[in-house]
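>>> Please work out how this folds:
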Amino acid sequence: MYWAKPQTITLDLPTMNCAMCPITVKKALKRVDGVAKAEVSYEHKQAVVTFEDTQTSAEKLIEATTNAGYSSTLVETGKP
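Model prediction:
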């Protein structure tokens, strides 16, 4: 049996250009099944998302922001 494991990723959102953008992005991310937490920063133009990896994936989160009008890319962490 596979147990759900929380994952946290950071998405770059370079097209956010107003103070209301993070609200829209956060709503889009929170609508994705499995998302536990979404923190969106206009200042850094990034979203930090925690989700259950058995319910969703980074690809689905990127799709959610893109469908909301804000294309995003996964920020690569410094893993060897």
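>>> rest of the way, CA atoms for contacts and neighbours
Will do.
>>> In a strand, Glu63, correct?
No - assessed by DSSP: H, G, I helix; E, B strand; the rest coil, Glu63 does not belong to a strand; its assignment is helix.
>>> Would you mind measuring from it to Asp53?
Look at Glu63 and Asp53: by Cα to Cα, to the nearest Å, they are 16 Å apart.
>>> between these two, who's got more neighbours?
Using other Cα atoms under 10 Å as the criterion, Glu63 and Asp53 rank with Glu63 on top: 19 against 16.
>>> how near is the more buried one to Met16?
16 Å.
>>> Let's see this one next, to set against the first:
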Amino acid sequence: MKKLAAMIALAAVFSAPAWATTKTVTLSVSGMTCAACPITVKKALSKVDGVEAAEVSYEKKEAVVTYDDAKTNVEALTKATEGAGYPSDVKK
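I've put the predicted structure just below:
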């Protein structure tokens, strides 16, 4: 019985994505020229698999993106904004 319980516990531990973490990155999106631009940037970022949230500010010319690092990465995020016509870089 103890072996069965141990096997079930191990199966539960290893079936969950233990290495996936939620990360947040701030992207500098300097090409936004009007108040409607953030809508396009946010739509592009939201289409990337693994993006959990995207807040885009025209005033700050930046996008704060929360994503699952097991599903996507910063390169995919910057490619998404560039594909929408708004190149971006990680804000330093």
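>>> Spatially central residue for structure 2, please.
The structure's structure 2 has its C-alpha centroid closest to Tyr67; by Cα atoms, centre = their mean the separation is 2.7 Å.
>>> quick one, what contacts the corresponding residue of structure 1 for it?
Mapped onto structure 1 by TM-score structural alignment, Tyr67 of structure 2 lines up with Phe51. Listed by Cα atoms under 8 Å, 6 or more residues apart in numbering, the contact partners of Phe51 of structure 1 are Pro6, Gln7, Thr8, Gly34, Val35, Ala36, Lys37.
>>> which residue lines up with the fourth one in structure 2?
This points to Gly34 of structure 1. When structure 2 is aligned by TM-score structural alignment, the residue opposite Gly34 of structure 1 is Gly50.
>>> how many other residues sit next to its match?
The tally of other residues near Gly50 of structure 2 (other Cα under 10 Å) stands at 17.
>>> how far away is it from Thr33 of structure 2?
Distance, Gly50 of structure 2 to Thr33 of structure 2, by Cα to Cα: 27 Å.
>>> do the same with Lys3 of structure 2
As judged by Cα to Cα, Lys3 of structure 2 and Thr33 of structure 2 stand 63 Å apart.
>>> These two: who's more crowded?
Set side by side, Lys3 of structure 2 and Thr33 show more neighbours around Thr33, with 12 against 8, by other Cα under 10 Å.
>>> Number of residues surrounding the nearest residue to that one once chain neighbours are set aside?
Distances taken as Cα to Cα, 6 or more residues apart in numbering put Tyr58 closest to Thr33 of structure 2, at 7.9 Å, once the chain neighbours are dropped. Look at Tyr58 of structure 2: counted by other Cα under 10 Å, it has 18 neighbours.
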